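Visitor: have a look at this prediction, sequence included:
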Amino acid sequence: MTHNISNTTLNAGISLPTYDRKRLKAKIVHLGFGAFHRAHQALITSEVLAKTSADWGICEINLFGGEELITQLRAQDHLYSVAEKGADTTTVKIIGSVIESLHPTFDGQQAVLEKMAEEQVAIVSMTITEKGYCIDPATGCLDKNNALIKADLITPSEPTSAIAYIVEALRIRRVRNIQPFTVMSCDNIQGNGHVARAAVLDFANLVAPELANWIKTNVTFPCTMVDRIVPAATAETLSEITDLLGVSDPCGIACEPFIQWVIEDNFVNGHPDWNLACAEFVPDVVPFEEMKLRMLNGSHSFLAYLGYLGGYAHISDTMTNEHYRKAAFDMMMKAQAPTLNMPEGTDLNTYAKLLIDRYSNPSLKHQTWQIAMDGSQKISQRMGGSLRFHLQNETDYRWLAMGIAGWMVYVSGVDEKGNAIDVRDPMSEQFKTIYQQHGKNRSVVKALLGIEAIFSTDLIKNDQFVDEVSKAYELIISKGARNAVASL
């Protein structure tokens, strides 16, 4: 079925990109054509193309799943729509920066590798989630026991993981004497460029040490900080987009109006002038990344677990409860902001207020359940650094303790009304085993804190911290999440 996105089929006030898409070349290969990328990097690139005569086109690749999405994208000439939904108004944009797409299922691994090895490709970017990097969270190094990595080490020229694809594509470029590309992670991971670099170099070292040395010398891995709330597309979203557009768009996505992208200026082969849209190139992304991870992502996780347990389906629903609203703001300003080291002139109070406004946007149906996914991969990044700061300085961290306790109750797999929670997490089996041993008792806290892949060993040795989390846990179990949040 062809979804004819053309100026004749679109509703009044909505039009195709005005730039000539024929001038574009696939200079960016992006791994992970998911919701976030569609509403963020691809959109920002499209806005740069509208302002310049640049030729930076994107080739989209989904390595796992998403076959149908790629098929639908091809059926509409790689055009798709983004609906930016404010509290009062919605703006619809047609994105034209994507010009090609590949999937190993249809096109084969070699076609993907050949695309990544093409001379004009200057950047390979990624939104593959934490899991896609195949890193052992305890060591920060490549997880050699990861099933994908094990298979890829046996046949590196027939990769399955994103990391192995990158290494093999760089090997081909080196053999053919083609300049390398920049590897740019756009995942919501602390030091995402460093994580990507560690995974790529570890894998390359295991396959061919001389290739690893060449990558170390010639390839850069800039860190980035990305921010935009992009809920997963639902049937309701797609129906709404059809009404707004005048034509159906199965690749369409809805998001908030706010958008931010901070990029370490460290590219080996050029980059688009993303700063002409809304991006900011900086020498060091770390302060901005910490700000977002702790203030936004940390409070988001807090609201996801305690909101879900409190019976709230969406983040905006939690904001209708004054206790949740105040707790989220206090967590940002009292538990997280004091731990940050920001460039001069950064106004964290304004940033926190802006976040509360964004959370309150009722047009965004951002599910607490969706944000609660993969907590084992996120919780230490979002709360661990701040916890260490407060424990060293003997300052107040009760919001962090409550957030961790909320996560612990959530992963029990049973909510306050006795209903099953669909816990999506790579460690869910381990949580199940722990709960079978302990039940919903105080002793479960120490067992969960003892998982070294999530929590560093210094935390479980701190009796005061264990006690604080245990008290918060017992409060949620006995009085319910809403009362526990109100107690803060």
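Guide: Received it, and whenever you're ready, just let me know what you need. Just so it is clear, the structure is predicted and the values come from calculations on it, not from any experiment.

Visitor: when you work out contacts or count neighbours from here on, use the C-alpha atoms and nothing else.
Guide: OK.

Visitor: and the strands in the stretch 101-250 of the chain?
Guide: Residue ranges of the strands in the stretch 101-250 of the chain, as given by DSSP state E, counting those that start in this stretch, are 123-126, 135-136, 141-142, 182-185, 224-227.

Visitor: what's the third one packed up against?
Guide: Of the remaining helices and strands, those touching strand 141-142 by 3 or more C-alpha pairs under 8 Å, 6 or more residues apart in numbering; DSSP states H and E are strand 135-136, helix 192-207.

Visitor: which other residues reach that strand?
Guide: Contacts of strand 141-142 with the rest of the structure, by C-alpha atoms under 8 Å, 6 or more residues apart in numbering, involve Tyr133, Cys134, Ile135, Asp136, Ala198, Ala199, Asp202, Phe203.

Visitor: just the buried residues of those residues.
Guide: Those of the contacts of strand 141-142 that meet the buried threshold are Tyr133, Cys134, Ile135, Asp136, Ala198, Ala199, Asp202, Phe203, by 16 or more other C-alpha atoms under 10 Å.

Visitor: in stretch 75-90, what counts as buried?
Guide: Of all the residues in stretch 75-90, those buried under the rule 16+ other C-alpha under 10 Å are Gln76, Asp77, His78, Leu79, Tyr80, Ser81, Val82, Ala83, Glu84, Lys85, Gly86, Thr90.

Visitor: stretch 211-231 now?
Guide: Neighbour counts over stretch 211-231 (16+ other C-alpha under 10 Å) mark 211-212, 214-215, 219-231 as buried.

Visitor: now the element after the helix or strand where Gln370 lies, going C-ward?
Guide: Taking DSSP states H and E as the definition, Gln370 sits inside helix 368-371. Downstream of helix 368-371, the next assigned helix or strand under DSSP H and E is helix 375-379.

Visitor: can you redo the helices and strands packed on strand 141-142 as a markdown table with distance to Glu240?
Guide: Putting these into a markdown table (distance: least, C-alpha to C-alpha, whole Å) gives the following:
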| stretch | distance to Glu240 |
| --- | --- |
| strand 135-136 | 39 |
| helix 192-207 | 34 |
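
Visitor: follow-up on the earlier one: nearest to Ala35, of the buried residues of stretch 75-90?
Guide: Proximity of the buried residues of stretch 75-90 to Ala35 (C-alpha to C-alpha) peaks at Val82, which lies at 9.8 Å.

Visitor: which elements pack onto whichever helix or strand that closest one is part of?
Guide: Secondary structure assigned from DSSP H and E places Val82 in strand 80-85. Counting contacts by 3+ C-alpha pairs under 8 Å, 6+ apart, strand 80-85 packs against strand 90-95, strand 253-255.

Visitor: putting a second one here so we can go through both:
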Amino acid sequence: MKLNEQNLPQLPAHIARPSYTLESITAGIAHIGIGGFHRAHQAAYTDALMNSGEAHEWGICGIGTRTDESGMRDALASQDYLYTLVELDDRPETEVRVIGSIRDMLLVGQDGSDAVVTRLADSSIRIVSLTITEGGYCMDESTGQFNAMLPHVQHDLKNPRAPISVFGLICAALAKRRGEGTGPFTVMSCDNLPHNGDVTRKATLAFANLVDPELAGWIESNVSFPNAMVDRITPMTSAAHRNNLKQQHGIQDAWPVVCEPFVQWVLEDRFVAGRPAWDKVGVQFTDDVAPYEEMKIKLLNGSHLALTYLGFLRGYRFVHETMADPLFVEYIRRYMDDDVTPQLAPVPGIDLTEYKQTLIDRFSNCAIADQLERVCSDGSSKFSKFSVPTINRLIADNAELDRAALVVAAWAMYLKGVDEHGTPYSIPDPRAEFCQSLVEEDEGLTERLLGREEIFGTQIPHSLAFHDAFERNLLRLRTLGVSGTLDLLLTR
């Protein structure tokens, strides 16, 4: 049965569906970057609140800035913007739920910049939220500053009335609202990067200052940018997921979402134009998200990077396959216990021992079939957020460096594009060609790779101890392979 509003009453009884009418929902949130994670996280929380009879004025209008988002828009539009969320784990019963909180979607490339800016500037929109990936914030990691030389940013600076970039659109909409006296909206990042609200604020103000310093001053005084910690493993939707949904549950959904049962959202309560009562459906509001954020980014995201490139080199293609290898499990435990945990401040309400075991269990979830390719993607942006802070602290403390250096050495080997069985693969990274050029020649590889401050910051390039650890583990991977390298590292 095709998923759409008309067919909702005919769905099998075990499938949860909106308790509200779609016509009763109006958009109060515009979300830039409608993808699997947003639909498994923020949109799902919002739908749960709507199902309780609240927040009908907090529907979501999706905004797309990339040409490759047209497929998702067309798929969702064809089914009245409904989609199916499927939770997967080893339990025999999993939740299958139709979500209705997204009510529309606009694409800059098809609907035009003016239509998108007009929608963002509408007074009904009170939150503009983002999932634009770690690399979408246009920050130069070597300087910590906004990179105004990026092509889409340059386009917007030359064509301020026809913006195509995220921050060009946001600033154009805020300028319009300021001029019309309709007031500001909250800009809320839901991306996995440290201090995501602060980074969003910095990028927005940097762009605004280049366009109109008076606008920048108004944004600084009136717009809020709450920090958040977001967490739910959401693999890429595959043809198999669509087929399984059709075969097992009788739903024909062009773009369902699969995810793990675990979900967490810790959010600073700083909203200038109101917010949904997400706390009623499990969101934790706090005055300081930093301890939760550091815990999650260093333990979960950092451990993901620690296993993903090694796993891919070993020939695995799914996270759970990697975690079925005892060497990988022991390596990840040692990394979390010995390298990361000593760096973490106490986290209110969290037992770190239990949290780390939860991560092991989540990574081992074979039902979700999380792709290593997804975790591998955009490594040149992820390292600075997820691994470099841990490495910098280890260097400063004169601590053991081999486990952390192995993560970087594995990435260097991964960039060669061939696993240890001789199987070639593509590198899913916008800067893939550049990164591969850094490891093309063995001569001088260490200095070329580790010297890239936009990836590794300023401390790693000047640490002789880390350079030695990197070269030691790179040599081991070349001569002993992944299993031999892990076995040697873990028996020391």
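Guide: That came through fine. A quick note: this is a predicted structure, and the numbers were derived from the prediction, not measured.

Visitor: picking that back up, using a markdown table, lay out the buried ones among the contacts of strand 141-142 of the first structure together with distance to Leu306 of the first structure.
Guide: Putting these into a markdown table (distance: C-alpha to C-alpha, whole Å) gives the following:
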| residue | distance to Leu306 of the first structure |
| --- | --- |
| Tyr133 | 29 |
| Cys134 | 29 |
| Ile135 | 28 |
| Asp136 | 28 |
| Ala198 | 34 |
| Ala199 | 34 |
| Asp202 | 38 |
| Phe203 | 39 |
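
Visitor: from those, which is closest to Leu43 of the first structure?
Guide: In terms of C-alpha to C-alpha, no member of these lies closer to Leu43 of the first structure than Tyr133, at 24.2 Å.

Visitor: counterpart of that closest one in the second structure?
Guide: Under the alignment by TM-score structural alignment, Tyr133 of the first structure pairs with Tyr137 in the second structure.

Visitor: quick one, what contacts the residue lying closest to Tyr19 of the first structure once chain neighbours are set aside?
Guide: Excluding its sequence neighbours, the residue lying closest to Tyr19 of the first structure (C-alpha to C-alpha, 6 or more residues apart in numbering) is Ala50, at 5.5 Å. By C-alpha under 8 Å, 6+ apart, the residues touching Ala50 of the first structure are Pro17, Thr18, Tyr19.

Visitor: what segments of the stretch 301-450 of the first structure are helices?
Guide: Using DSSP state H, counting those that start in this stretch, the helices found in the stretch 301-450 of the first structure span residues 315-318, 322-330, 348-359, 368-371, 375-379, 385-393, 398-410, 428-438, 443-449.

Visitor: take the ones you listed and write them to JSON lines, including mean neighbour count and distance to Asn341 of the first structure.
Guide: Listed next are the helices of the stretch 301-450 of the first structure as JSON lines, based on neighbours: other C-alpha atoms under 10 Å; distance: least, C-alpha to C-alpha, whole Å:
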{"stretch": "helix 315-318", "mean neighbour count": "24", "distance to Asn341 of the first structure": "28"}
{"stretch": "helix 322-330", "mean neighbour count": "19", "distance to Asn341 of the first structure": "18"}
{"stretch": "helix 348-359", "mean neighbour count": "17", "distance to Asn341 of the first structure": "11"}
{"stretch": "helix 368-371", "mean neighbour count": "21", "distance to Asn341 of the first structure": "26"}
{"stretch": "helix 375-379", "mean neighbour count": "21", "distance to Asn341 of the first structure": "20"}
{"stretch": "helix 385-393", "mean neighbour count": "16", "distance to Asn341 of the first structure": "12"}
{"stretch": "helix 398-410", "mean neighbour count": "24", "distance to Asn341 of the first structure": "19"}
{"stretch": "helix 428-438", "mean neighbour count": "15", "distance to Asn341 of the first structure": "35"}
{"stretch": "helix 443-449", "mean neighbour count": "18", "distance to Asn341 of the first structure": "27"}
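
Visitor: with distance to Ile163 of the first structure added, can I get those in CSV?
Guide: Listed next are the helices of the stretch 301-450 of the first structure as CSV, based on distance: least, C-alpha to C-alpha, whole Å:
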stretch, distance to Ile163 of the first structure
helix 315-318, 33
helix 322-330, 36
helix 348-359, 33
helix 368-371, 25
helix 375-379, 18
helix 385-393, 27
helix 398-410, 30
helix 428-438, 25
helix 443-449, 30
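
Visitor: so which of the ones you listed is nearest Trp56 of the first structure?
Guide: helix 348-359 (31.0 Å).

Visitor: measure the residue mapped onto Tyr80 of the first structure from the second structure to Ser101 of the second structure for me?
Guide: Alignment note (TM-score structural alignment): Tyr80 of the first structure maps to Tyr83 of the second structure. Using C-alpha to C-alpha, to the nearest Å, we find Tyr83 of the second structure at a distance of 10 Å from Ser101 of the second structure.

Visitor: next, the mean deviation of the strand holding Val82 of the first structure compared to the second structure.
Guide: Compared with the second structure after the fit, strand 80-85 of the first structure shows a mean deviation of 0.5 Å (mean C-alpha distance after the TM-score superposition for the first structure).

Visitor: from the chain's centroid, how far away is that strand?
Guide: 19 Å (C-alpha atoms, centre = their mean, to the nearest Å).

Visitor: swap in stretch 437-448 of the first structure?
Guide: Centre-to-centre, stretch 437-448 of the first structure and its host chain are 30 Å apart (C-alpha atoms, centre = their mean).

Visitor: same check on stretch 268-280 of the second structure?
Guide: Its chain's average C-alpha position is 21 Å from that of stretch 268-280 of the second structure, according to C-alpha atoms, centre = their mean.

Visitor: what segments of the stretch 51-200 of the second structure are helices?
Guide: Under the criterion DSSP H, counting those that start in this stretch, helices of the stretch 51-200 of the second structure are mapped to 70-77, 108-111, 113-121, 151-158, 166-180, 196-211.

Visitor: quick one: closest of the helices of the stretch 301-450 of the first structure to Glu289 of the first structure.
Guide: Closest among the helices of the stretch 301-450 of the first structure, using C-alpha to C-alpha: helix 385-393, at 12.5 Å.
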